[in-house]
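K.L.:
Sequence and predicted model, in that order:
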Amino acid sequence: MATENPKKMEKQITNPWKWQDQRSYVQAVEVTQIQGTLYVSGQTAISPDGQSSTADMKTQLTEAIQNLEQVVGEAGYDCKNIVRLNIYTTSTADLWPHFPILQDWIAKHGMKQATTLLEVKSLFETLTVELEATVVR
């Protein structure tokens, strides 16, 4: 009979300032006693049959979040344990009005993740936003 490991994953958040709280991220996350780490490729608004979305930024952001949730869940992890979220977009100006969608999703899962936002020249085909995550268990 296998015995369960009594050690539980722990997260330590480091925020020397308060301003990042309004932007829904933390400055650093230390994770100890990890049982597994999932490195998720950038998730975008690509349909189950592999078609890249031509929709607006809001729709693509929502679909990218849904695809990220699906990958994380099917791998047996929880979105609440995303410790790193990289956001790539072809236009921060187009993304900003819809940033509350991402912030609400982060709050819904109670995430405390380090985040980097990068504007890039282009993404695959017609895509405008991509979410890349590291998740722990």
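P.N.:
Structure received. Please read all numbers here as calculations on a predicted model, not as lab measurements.

K.L.:
hey, let's count contacts and neighbours off CA atoms from now on
P.N.:
Fine.

K.L.:
burial measure for the closest residue in space to Thr89 that isn't next to it in sequence, as a count.
P.N.:
What sits nearest to Thr89 in space, not counting adjacent residues and going by C-alpha to C-alpha, 6 or more residues apart in numbering, is Val129, at 4.3 Å. The local packing of Val129 (other C-alpha atoms under 10 Å) involves 31 other residues.

K.L.:
which parts of stretch 65-75 are buried?
P.N.:
With burial defined by 16 or more other C-alpha atoms under 10 Å, the residues of stretch 65-75 counted as buried are Ile65, Asn67, Leu68, Glu69, Val72.

K.L.:
any idea which of the residues you listed is closest to Gly42?
P.N.:
When the buried residues of stretch 65-75 are ranked by distance to Gly42 (C-alpha to C-alpha), Leu68 comes first, at 8.2 Å.

K.L.:
Pasting the second one now:
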Amino acid sequence: MAAQLTLSLDNLEAVLGEAGMSLANLVRLNVYTTDVDRLFEHYGVLASRLGADGVAPSTTMLGVTRLAIPTLMVELEGTAVA
């Protein structure tokens, strides 16, 4: 879970970077996970990355049965403003 969460954050940062933004531009973050308990065990990964950019977007965590790719355990959906 920690590795997937880290990769998801890396990918989100890359997409934001292409738009000339960073995690600091996030105003909303939805976290979809197939295992809420495991995500909470690794929530520090998410919190520390957001904290490093001084951002605390409105966040919703949703437990789902599965994601589009069966091996995925976490998916991030962010809204950012310039």
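P.N.:
Yes, it's here. The shown structure was predicted, so the numbers you read here are calculated from the model rather than taken from an experiment.

K.L.:
before we move on, the earlier item: so how far is Ala19 of structure 2 from the aligned partner of the residue nearest to Thr89 of structure 1 in structure 2?
P.N.:
Counting by TM-score structural alignment, Val129 of structure 1 corresponds to Val74 in structure 2. In this structure, Val74 of structure 2 and Ala19 of structure 2 are 23 Å apart, going by C-alpha to C-alpha, to the nearest Å.

K.L.:
follow-up on the earlier one: residue contacts, the match of Val129 of structure 1?
P.N.:
With contact taken as C-alpha atoms under 8 Å, 6 or more residues apart in numbering, Val74 of structure 2 is in contact with Met1, Gln4, Leu5, Ser8, Val31, Tyr32, Thr33, Thr34, Leu67.

K.L.:
Any of these buried? List them.
P.N.:
Neighbour-count burial (16+ other C-alpha under 10 Å) is assigned, among the contacts of Val74 of structure 2, to Met1, Leu5, Ser8, Val31, Tyr32, Thr33, Thr34.

K.L.:
Look up how far Leu23 of structure 2 lies from the fifth one.
P.N.:
For Tyr32 of structure 2, the distance to Leu23 of structure 2 (C-alpha to C-alpha) stands at 18 Å.

K.L.:
do the same with the first one
P.N.:
Shown here: Met1 of structure 2 relative to Leu23 of structure 2, a distance of 20 Å by C-alpha to C-alpha.

K.L.:
Assign a three-state SS to Tyr77 of structure 1, would you?
P.N.:
Secondary structure state of Tyr77 of structure 1, per DSSP: H, G, I helix; E, B strand; the rest coil, is coil.
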